[in-house]
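Engineer: Can you look at this prediction? I've put the sequence above it.
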Amino acid sequence: MEADILKNLVKNLNRYKAHKKSKDNEIIYETLLAHTELTNKYFFKFWQSKNSDEIFDRFCDVFWQKENIDNKLKNKAKDLLKEIIMTIPIFHDIGKVNPNFQLMKLKVNDFKENEAYVNTHHSFLSSMFYMDYCRKLVYDEKNEDEIVNLLAEFILYNGYIIARHHSELGSLTEFTKLINLDDDTYFSKLKRIINNEDIYSVKIDFIKSDIEDMFRNLNKVDKDAEKVGKRSIKQGVYLSIYIRWLYSLLVASDYYATSEFMNEADFSENTDLNDIDKWDSVYENTDLLKNIRQYQQERYPISNEELNTVTDINILRSEIFCEVEEKIKANTDENIFYLEAPTGSGKSNTAINASFKLMQHDKRLQKIFYIYPFNTLVEQNLETLEKVFADNEDIKQNIAVINSITPIKVSEKDLNDNEEKDVYQKALLDRQFLNYPMILSTHVSLFNIIFGNRQSDVLAFYQLANSVIVLDEIQSYKNKIWAEIICYLKELAKMFNIKIIIMSATLPDLDILSRFQAQAVDLLENSSRFFAVDCFKNRVKLNYDLLKVDKDSILDELKTHLKQYLKSDKKILIEFIKKKTAHDFWVDLQENEDFKDVQIEYLSGDDSIAERKRILDKVKKATDTIILVSTQVIEAGVDIDMDIGYKNISKLDSEEQFLGRINRSCKKEGIAYFFEVDEASDIYKDDVRLSESIVLKDVNMQKILELKLFDEYYKKVLETTMGKYSYHFDEFIKDISDLNYESISTHMKLIDDTQDMVQIYIIRTLCVDGEILDGKQIWDSYVDLWENGRKTMSYAEWKIELSRITSKMNNFIYQVSKHNLRIGKFYEQMGNITCLEDGDKYFIKDKFNREILYIEN
């Protein structure tokens, strides 16, 4: 089909090239037709592998649900819309007939420069050819007016996708400004020259009314879904997903096709999870699952009366596991699930089982994403999964971590079996397009895929279709965008057949913010009954006496207070919310004569994974008194079991997460003291959870924390959020309405811009997991890789080597504020990283002391 279309439209088609490569000192060209055929092959492959016909049907249903035409016409419109979608890959590069592209980009010397084309670009020209072709299909006299009305705007949307396929998704408005018929526009100039050149067989004859038809439904999203002639909020979201979906499919297909030509290798292998029963069988054969299944057969469910008397936390974990499994099996057709359960109740294990059960019921589900707030939790849960699947290397090879600090995964088996460069190219494609059955990553990475506008963000968007996504601790991010998150996720899940499990110990009822969308499924019918069990509710006694101490003297009082536990063989955790306060207090304890015989450690976000592991292992194994001073990194999901806790107050859900690190096993007596030295509002900007009436200074909040009445807490939080940030949600809907992907990306960033931060690489010698890392050698290798690596390696091999070396570099890199920075002389600078020598001088007792960077030296 693609050959016929191009041959009928482009004269002398075979003279046009799409790509070139060098092989054995010879330049080899790929023809435009060959590249188009490969792109079309991959587009069709991805379309089929992701059950895209079903996705397409759902889009048509929601786009045209209110149109007052009969089903026969709608079906005809669907067929025609699918035809013009499947034509996207055929036209995506047709603009490469631009003679300037052929001459200047590809150095095809039998072309002459033509200034009338203005530049060497091809994507907008491809879009122009595409829209003209599809306009003639849709406006055919055989088609009813109703069909034209349904499809006209989609010609524009699809044309926009082609126009942007080599760049980021910006704003549709920028594109539409280019498409008008005024004499002096770029569009009109291209139209004239194509019609006057001996290149294109068909005259491009847009007329003004056609353009107006395409523009008819732009910016028509209205909050009132019942208004005739206007698109509802939901439909606006669906349209933004539709464009993102097809853009992702096209870019992926183009990448794979180009890679096949460049590497002379087919990359069609399917790497989705097609044998969940095999994975589940291994999982069910673990000792943990055997014990749970035995409990399930013999005791589950126990009565509420018996539940209240349970002292063995494993019984509570088994009860939660079994109830969630039952609820999953009864609601397999639903898309959004909430799992709110106490800290230490086995949520991660429960979520694994829930994921597997969903996939066993719906064989269309092909991937599992486990998404966490921090890289440290990603690594921790990878260890858990590797223990589960310890005896099955095939499964472990199919679990991948996708983040900025983990090297690109290369199959050792593939390297041993095949020394060709396509092994590296396959590994790079796998990473870029998430070609793994099970993926562990962060909220930031996932939200970039869903909301980001850079091409690198959107590449793998299509891979979310037919997947299970477990979102852990979603409340850890700013509540300003909670409403946007849940509203968008619900519609995305509906369109893409995604099952999303949102879980936390403190989970807000996000349905309240979801603007009357369908309710999510609570996987625990009454989670409060588990929180009320003495084993969870009273495993830590709460003490607020230190909140009465003046801020100026609280640090001295803390040291005095700590002394009572120095000979108790207790594990003591102290959390501060400012890194400098934590660091200074740790140094103070180290230098205090009263604490000279006590083990004291300090954990912060500056620590490498190896250092973090060393500290946590030491704490876990300690049998004598040990004090761990920490920042907030200790809160979410860290698997340690302390006896006594001290915490600078912040948000109530943060307090509960902290309590989850105290007496985690419920086998001892735990106590937590709350104090205030730093203001939480200095750290968590614009967070309504810091209102005076809903923090621990308020006695009512103290009671809520003691009784675990988080529903009452979040009711207040959500009421405030809806009142304070309704305007923010309206801005999001306007961005959706305008199809302004750049604004959507900015609006939905989980982490505020870090333009005031710089990266510092500090040369030292470290021992990481028994390996000696020479910081200078690693830095020099990094510089050499940038300066010389591309001369000796393929791009894919270079990217993989770069990921490996940057993974090691993370042990030496620190982010610091530009404000008042006094670096002075430095060893070298590479990109945005400044390398400093004599690294040990920036450390006190082996901990980074960033203050040295802010004084003259």
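Structural biologist: Cool, the structure landed.
Engineer: CA only for contacts and neighbour counts going forward, please
Structural biologist: OK.
Engineer: how about the helices of the stretch 601-750 of the chain, start to end?
Structural biologist: Applying DSSP state H, counting those that start in this stretch to the stretch 601-750 of the chain gives helices spanning 609-621, 652-659, 699-707, 710-737, 741-747.
Engineer: Can you check which of those helices gets nearest to K494?
Structural biologist: Closest to K494 of the helices of the stretch 601-750 of the chain is helix 710-737 (C-alpha to C-alpha; 17.5 Å).
Engineer: re earlier: tell me which of the helices of the stretch 601-750 of the chain is the most buried.
Structural biologist: helix 652-659 (a mean of 22; mean count of other C-alpha atoms under 10 Å).
Engineer: In addition, the following structure is provided for comparison:
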Amino acid sequence: MYSYKLFSHENIPLITHIKNVGDRCYKIIKNKSVNFSYEKEKLMYVSKVMGYTHDLGKGTKYFQKYLHQMITYKKSDVNEKLRSHGLLSALYTYHMLKGFDEELALMAFTIVKRHHGNLENMDVEYTIDSVKAKNVKKQIKKQLNELEKEEIKYILEKLGLEYIDEKVLLNGIEDIVYEAFEQLNEIQENNDLDKYIIYKFLYSCLIFSDKEDAIFHKSNGIKYDIPCNVVDKYKTIKFKGKNSELGDIRNEISKDVEDGIKESNNRIMSITAPTGTGKTLMAISAALKLKEKLKKDMKIIYCLPFTSVIDQNYEVYSEIIEKVMGKDKVTNDRILKHHHLSDIKYVSEAQNYNDNKAKFLIENWNSQIVVTTFMQFFNTVFSDKNSQLVKYNNISNSIVLLDEVQSIPFKYWLIINKLFKVMAETLNIYFIFITATQPLIFKEDEITELISQPKKYFDKFKRTKLHINLDKIMYSDFLVEMEKMILEKKDKDILLILNTVKLAQSTYKFIKDMDLENTDEYFLSTGIIPKERRNRIRQIKIGNIQLDKFTYTSILKLKTKVKANLKDKITKLNKNKRRKLVVSTQLIEAGVDIDMDIVVRDMATIDSINQSSGRCNRENRGEYLGDVYLYNLTNEKGTEYNSFIYDNYLITKTKEVLEDKDVIYEEEYLNMNKQYFEKVKKDMTEDDSKKLIKFINELKFKDVANNFKLIDVQNKISVFIETDDYAKAIWNKYKEIMNEKDVLLRKERFNTIKKDFYDNVVNIFKTKVKESEEMGIAYVSYEALNGSYDRETGYKMEENDVIL
């Protein structure tokens, strides 16, 4: 029996690891319904060879010494280049596949070479000058001289691969340079997005399998067991005996969507429905019904533009599973949320994880239903980063729900149109775009609307009317009008949405100074720490609670102390309901589920105006009970405040749609939205998208990533606000963790406090931050709180600040 001496990781023989990785790569592709320009069997073989060869470079004495020193002493004196294994392993990969398929061999060479790094532009990757080639050859020769050849031969024999002579490997460096140069010319003339997708898919298969085996030493499959009618069952349980006009409309729309799913053969679909029509339940039900129709195990990836909404939607979906399948079935292999503040905790029926294993399972979306952000999804689609592309293979065989798609910048419409159509076919993805204001990303013959007649439902809603005044109004005059409205509408809950924090803060102070009776004032902006924002939103929402029979029955099931407190609060609210005045920035549009009588909105784009209207008479308490007032605020110089926030092109198109109109009723919103997006599409520049398409065709992975920014990068800095003893304890813990010398351990320890830490963090423009940075973040101590932070209005801004 052969005694293996080479190891890939601590106590893991090299042959065990590379065989597991190769077999896992092969299995991933075998189980996927992918449809590339290459035969599936060909890709399966190439991926297996990549897995079998990706760590052969660890067979040198240099690496084995490095591994031993790191395990024993946590440090090593072995030369970094000589202990590296990517390039030597890649040479083996290339020669194993050269005779099989030259193009795929070169692709595999680059993937293996980069499997511990990020993807590079191919013009950089494939351009090697003579000096560099000479240095590479010198390095490889040294590594080959210290290669444990006997064991490598034995390993390759066991894996069914031929041993490559060291002379062939060395001479092959020039061959690769020549072949790369030839292929680079072909790539530069390429007009096929397929190559970009297959490159990232194969890369993801390898790095995913490599990391999974290194962490778990086994694969982590998902058993798909969520019933396709789970939402129907949930609604029967949840709303039994509760009938309302709004509920009937919601059920009618859901039935319409279900019928649309049955009839559609398109991979790109849309759901266009008014705000407040239960899209959260409708979307997941549609995806499950589509999965049932396809008769395939498909991951459901539900994407939202805002982190703040993810938690509430995740809770809804968790409740669905709990009510129908049982509380013990609410596990992360069934429902998972993932954003940058997610807890590093993964619970399955078999085992619980709260370490690197949990991190891997969460970040790679190991679940039947994933609730995540646009940022996470689009970063995966357009990124060049190893850490983000590791889950790229997991978006294949999936149903992707993109909610509130109107938030996608119009400059990216063309690239999303082109790329998603190819991804849908090659990776077996079904896209469903969900919104009340459907942007014209796809032509009518490219996308299937699942609601047969959206206008029918928009016509049924007569909740709000939009009062339009595009004339410029000085802020001081606006305040006079607001004072009059607030005093006249004494029984109305009013929401004011301003375009800048400073403007919102000033407006809130003005209202507070009115010293109103029987009124609760609330202020919301991103300048307030997240945990306090959530608390205020809960307080605003609780004022809407009416103690009906259904609510009362639910309260009776609660624990005695909680039940008594909640009943007491609700009873008091119902006996003496206080009026609510809320002042906010655009933050309130981010899916915050509140219901107001009047909404006042500073000038914005049509889609934002629509979202603002969705906070008014949301529960359809009566016909046209909701009034939405649009003002065009200016400063003393006559500059419109919207110009600090919105693209002038979009504001111009909004004004074109709204000009010569005094009032628009809700049933007319659909047509208003359509006119707006038609105008935007007609005259918009597609230069940004065309540049991205060019980079994708040329396989310039880094340039693609650098030029796709879903949210414009702003020069902001994070500020930790210490408002109480718990925040002080978290800050002290953070300082302790940051002094940890081991980078990986430091990151792991920070993950344990990450959510609590960022609950106390606001992001402010660097030029406006008064505090100095401490360990990568600015810090406001409890003792210095009054100088920098107001508990009601948040971080104290300068007079000319316009932060959202």
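Structural biologist: On my side now, so go ahead. Only a predicted model underlies this, so the values are computations on that prediction, with no experimental measurement involved.
Engineer: if we can go back for a sec, would you list the helices of the stretch 601-750 of structure 1 in TSV and tack on distance to S281 of structure 1?
Structural biologist: Shown next, in TSV, are the helices of the stretch 601-750 of structure 1 (distance: least, C-alpha to C-alpha, whole Å):
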stretch	distance to S281 of structure 1
helix 609-621	31
helix 652-659	33
helix 699-707	40
helix 710-737	37
helix 741-747	41
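Engineer: Show me what F63 of structure 2 lines up with in structure 1.
Structural biologist: By TM-score structural alignment, F63 of structure 2 lines up with F101 in structure 1.
Engineer: burial of its match, as a residue count?
Structural biologist: Residues lying near F101 of structure 1 (other C-alpha atoms under 10 Å) number 24.
Engineer: Specify, as a residue range, where stretch 31-39 of structure 1 falls in structure 2.
Structural biologist: Aligning stretch 31-39 of structure 1 against structure 2 (TM-score structural alignment) gives residues 13-21.
Engineer: contacts for the matching stretch?
Structural biologist: With contact meaning C-alpha atoms under 8 Å, 6 or more residues apart in numbering, stretch 13-21 of structure 2 is reached by 4-8, 48, 51-56, 58-59, 155, 159, 206, 209-210, 213-214, 217-218.
Engineer: Give me the buried positions along it.
Structural biologist: Residues of stretch 13-21 of structure 2 classed as buried: 14-15, 17-21 (neighbour count, 16 or more other C-alpha atoms under 10 Å).
Engineer: Among those, which are located in helices?
Structural biologist: For the buried residues of stretch 13-21 of structure 2, the ones inside helices are 14-15, 17-21, with DSSP state H as the criterion.
Engineer: picking that back up, and the helices of the stretch 601-750 of structure 1: which comes nearest D682 of structure 1?
Structural biologist: helix 652-659 (15.4 Å).
Engineer: how about I111 of structure 2, what's its partner in structure 1?
Structural biologist: Per TM-score structural alignment, I111 of structure 2 is aligned with I161.
Engineer: so its match sits right up against S248, yeah?
Structural biologist: No. Counting by C-alpha atoms under 8 Å, I161 of structure 1 stays clear of S248, with 9.1 Å between them.
Engineer: State the distance from the match of F63 of structure 2 to H166 of structure 1.
Structural biologist: As for F101 of structure 1, its distance to H166 of structure 1 is 14 Å (criterion: C-alpha to C-alpha, to the nearest Å).
Engineer: likewise H819 of structure 1?
Structural biologist: On the measure of C-alpha to C-alpha, H819 of structure 1 and H166 of structure 1 end up 37 Å apart.
Engineer: again, but for L377 of structure 1
Structural biologist: Distance from L377 of structure 1 to H166 of structure 1, by C-alpha to C-alpha: 34 Å.
Engineer: between the two, which one's more packed in?
Structural biologist: Between L377 of structure 1 and H166, counted using other C-alpha under 10 Å, the more crowded position is L377 (21 against 14).
Engineer: which secondary structure element contains the aligned partner of that one in structure 2?
Structural biologist: Structural alignment places L377 of structure 1 opposite V309 in structure 2 (criterion: TM-score structural alignment). If you go by DSSP states H and E, V309 of structure 2 is part of helix 307-325.
Engineer: gap between that helix and the chain center?
Structural biologist: 17 Å (C-alpha atoms, centre = their mean, to the nearest Å).
Engineer: Need the contact partners of that helix.
Structural biologist: 226, 230-231, 233-234, 237, 280, 304, 327-330, 335-337, 339, 371-373, 590-592.
Engineer: So among those residues, which ones count as buried?
Structural biologist: Counted by 16+ other C-alpha under 10 Å, the contacts of helix 307-325 of structure 2 give 226, 230-231, 233-234, 280, 304, 329-330, 335-337, 339, 371-373, 590-592 as buried.
Engineer: So which of those are in helices?
Structural biologist: Reading helices off these with DSSP H, I get 230-231, 233-234, 280.
Engineer: Export the residues you listed as a markdown table, with columns for distance to V628 of structure 2.
Structural biologist: Below are those laid out as a markdown table (distance: C-alpha to C-alpha, whole Å):
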| residue | distance to V628 of structure 2 |
| --- | --- |
| V230 | 37 |
| V231 | 33 |
| K233 | 37 |
| Y234 | 34 |
| T280 | 24 |
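Engineer: What lines up with R612 of structure 1 in structure 2?
Structural biologist: Under TM-score structural alignment, R612 of structure 1 pairs with R533 in structure 2.
Engineer: now its match, nearest residue through space, not along the chain?
Structural biologist: Of all residues not flanking R533 of structure 2 in the chain, L524 sits nearest, at 6.5 Å (C-alpha to C-alpha, 6 or more residues apart in numbering).
Engineer: hang on, the one you found packs against V583?
Structural biologist: Yes. L524 of structure 2 lies in contact with V583 (C-alpha under 8 Å); the separation is 6.3 Å.
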